[in-house]
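1. Make a model of this:
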Amino acid sequence: MHTPFVAALALASAVTAGPVAKRAGTQYFGVNIAGFDFGCDTSGSCDVSKAYPPLSALNGADGAGQMQHFVKDDHMNIFRLPVGWQYLVNNKVGGSLDQTNAGKYDQLVQACLQTGATCVIDVHNYARWNGQIVGQGGPSNDQFADLWSQLAKKYASQSKLIFGLMNEPHDLDMTKWAASAQAAVTAIRNAGAKQTILLPGTDYTSAGTFVKNSGPALLGVKNPDGSTTGLVFDVHKYLDSDNSGTHTECTHNNIDDAFSPLADWLRTNKRQALNTETGGGNTASCQKYLCEQIAFVNKNADVFLGYIGWSAGGFDATSYELSETPTKNGNTWTDSVLVKACIKAA
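-> Next up, the predicted model:
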């Protein structure tokens, strides 16, 4: 968790329902490109006016240039693109994608795709809309599914996209949340989209509690044909004292209490996961512990598809605690200390 500003498939040949042979490192590594989620908080409330498109063309940070640098100079191959649900539909729950706002977000999606990297569409609402839980007194499962049906239809032809159903659900009835996730998965597949779908759990989809609190219910989420092809679990894990992702110092590497038991559980159930948020301050302690965590994930690439650091994009390179935003001098980009030390191929 962090505090924000707050197959018949070609694709499925790479992302399968079960583990693959171990490789030297994970398939994916990259960073988040934040900004369209600014103004959203953990209650699922989003002040659309505070969204900060990370695109120079929209008077924001140069997210396109950052991604080009990360691909060219660091060989990163995945970027996660957070966006508020309210932003996409201009504050109309159950409404159609807003032509203006969704069009601006699409500019970031296209800038990402133009790098050749894989791009994750991330609805950044904590399984909520203005404090009310999806399928549990808030937006209905049909409304949630309709959002994803619209996104799936819009991007069905883009094979290098991944659909991240929801950022960091928390304090949920997991049986009900699994039904919400199922509704979205069914809607995406019925829209003709064959891309990988990320299934998050409760507890801010913590890797540390996933095996006990989230995984059992999510194992029942299936494609309409009954398979689990292309359905990957979405996990997060920070390394500070309270797993909040709000401190510049890190205290643990999460191996024994989170990623090792999760790896065993994934193998037992023949499934895979992607760590779409992790990170820390640009400090010696975070370099030590994050590099250790990533090394473990890389050694278990049969069950972990990769990791995505939090965060670059619209965050200031010097004032934000977990900044992974590179700085530019002339035509030269310089990575943050933590990115340079840890976020790289095995």
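
2. CA atoms for contacts and neighbours, from now on please.
-> OK.

3. which other residues reach the top strand by length along the chain?
-> Ordering each strand of the chain by length in residues (DSSP state E) puts strand 304-313 first. Outside strand 304-313, the residues that touch it by CA atoms under 8 Å, 6 or more residues apart in numbering are 26-35, 54, 61-63, 66, 78-80, 263, 272-280, 294, 297-298, 322-326, 343.

4. repeat that with 6 Å
-> 26-34, 54, 63, 272-279, 323-325 (CA atoms under 6 Å, 6 or more residues apart in numbering).

5. after it, next one along is what?
-> strand 327-329 (DSSP states H and E).

6. And this one, please, so the two structures can be compared:
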Amino acid sequence: MTTLLARLLGRGRRTLAVASLLLVASGAAADQDRGIALIGVNMAGAEFAPHVLPGKLGRDYHFPERRHFQYYQEKNVRLIRFPFKWERVQRNLGDRLHFDYVRQIKKTLDLAAQHDLKVILDMHNYARYRGELIGSRHVPYESYAQVWRLLAETFGGHPALYGYDIMNEPHSTAGLWPGAAQAAVDAIREVDSETLIFIEGDRWASAWHWPMINGNLNIKDPADRLVYEAHVYFDKDFSGRYQEPEQVDPMLGVNRVKPFVDWLKENGHRGFIGEYGVPDDSLPMLVAMDNMLAYLNEHCIPSAYWAAGPGWGDYKMAIEPRKGQDRPQMDILQKHIDNDCSEIGPSTQE
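-> The predicted structure follows:
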């Protein structure tokens, strides 16, 4: 147990009992039924350097290696959100998918399958292609639908595939995003009726702002396998940049996701928190994260921490081990892995 986590537990901030943490750490819970995969990570890298297109593998962007999957398998993390760039998987609108980039994504899925991990493929493009908004004359809805049809044809049925996250953090879409989302869902369902589809909302998918911005977002899916996805960060501007140290209320994370969770309940939708993260040296932020995960798990809502994967260096939110030592955020994730949820919530049981 790290010194930081020991301090966190000692402060009595509505954490789980020390005994349950020790049970997980000892591995005694590994053979028990852990419920669905509620705790995941974003294994980033393939979307790096978006200003360098198409970029060069190993210099501008990276794909995870076997060691990354081994680490998260050892930690009983079973869910990966995997960002990729549209401009790299399809060099020009209407083209076939690019062979080399697709090969790397398939390799990623294969490694995940070998380590019993499930993957959500995340188009990390902010509702744009080469800076042009989906639904504009430069990027018509059909172009967006076409690429998702190709992606579903290519990756559908892979044993590691868990879902399609059709777009990361749409923003400033001038009302065009719902039509784009519906076009992508319709295209995917032409070739894949089984895989979950994750729908993010406008305004960077902010959980706090969701009812105000996305309250009427109602995408139709004939397969009834949609999951609505929001993101949450704890700094003052909601950005996740954490530009200066902040003292925050221990319930800040709960308060910021609650509007989204309430909206899910009111509309009978499944939910997912696709991104959240905190600096490794901020005890108040770590406490707020701990409380948020407890709240999400009570409602059977999965989440994915930002971020894992290669190339992060000294980034304070990164969760990759340093010099063989787990990051403080990993200690908290471990507390919330075991659960008795049988399906994605929110659970209506209080």
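
7. Superposing both, give me the TM-score.
-> Scored against TM-score structural alignment, normalised by the length of the first structure, the superposed chains reach a TM-score of 0.79; 298 aligned residues with a CA RMSD of 2.3 Å.

8. still on that earlier bit, derive a ChimeraX selection command for the buried subset of the contacts of strand 304-313 of the first structure.
-> In ChimeraX syntax, the buried subset of the contacts of strand 304-313 of the first structure is picked out as below (16 or more other CA atoms under 10 Å):
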select :26,27,28,29,30,31,32,33,34,54,63,272,273,274,275,276,277,278,279,323,324,325
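
9. Inside strands: which ones of the contacts of strand 304-313 of the first structure?
-> Reading strands off those with DSSP E, I get 28-34, 273-278.

10. Contact partners for the residue nearest in space to the middle of the second structure?
-> Nearest to the mean C-alpha position of the second structure, by CA atoms, centre = their mean, lies Gly274 at 2.9 Å. For Gly274 of the second structure, the contact set (CA under 6 Å, 6+ apart) comprises 231, 303-304.

11. what do we get in the first structure for Glu47 of the second structure?
-> Under the alignment (TM-score structural alignment), Glu47 of the second structure pairs with Asp37 of the first structure.

12. I'd guess Ser149 of the first structure is in a helix, am I close?
-> Yes. Ser149 of the first structure sits within a helix when classified using DSSP: H, G, I helix; E, B strand; the rest coil.

13. residues in contact with stretch 175-184 of the second structure?
-> With CA under 6 Å, 6+ apart, stretch 175-184 of the second structure has contacts from 135, 141, 145, 219.

14. Next, the buried residues of it.
-> 176-178, 180-184.

15. Please apply the same query to stretch 218-227 of the first structure.
-> 218, 221-223.

16. Ok, stretch 112-126 of the first structure next?
-> 112-113, 115, 117-126.

17. Cross the residues you listed against strands and list the overlap.
-> Using DSSP E, these in strands are 118-123.

18. Nearest to His98 of the second structure among the contacts of Gly274 of the second structure?
-> Ala304 (27.5 Å; CA to CA).

19. From Leu53 of the second structure, how far off is the closest one?
-> Taking CA to CA, to the nearest Å as the measure, Ala304 of the second structure falls 27 Å from Leu53 of the second structure.

20. How about Arg189 of the second structure?
-> 30 Å.

21. and what of Tyr141 of the second structure?
-> 22 Å.

22. okay, those two: which has more neighbours?
-> Higher neighbour count among Tyr141 of the second structure and Leu53: Tyr141, with 21 against 13, using other CA atoms under 10 Å.

23. Let me have the buried residues of stretch 175-184 of the second structure in TSV, adding secondary structure and distance to Asn168 of the second structure as columns.
-> As requested, those are exported to TSV (DSSP: H, G, I helix; E, B strand; the rest coil; distance: CA to CA, whole Å):
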residue	secondary structure	distance to Asn168 of the second structure
Leu176	coil	15
Trp177	helix	12
Pro178	helix	14
Ala180	helix	13
Ala181	helix	11
Gln182	helix	15
Ala183	helix	16
Ala184	helix	13
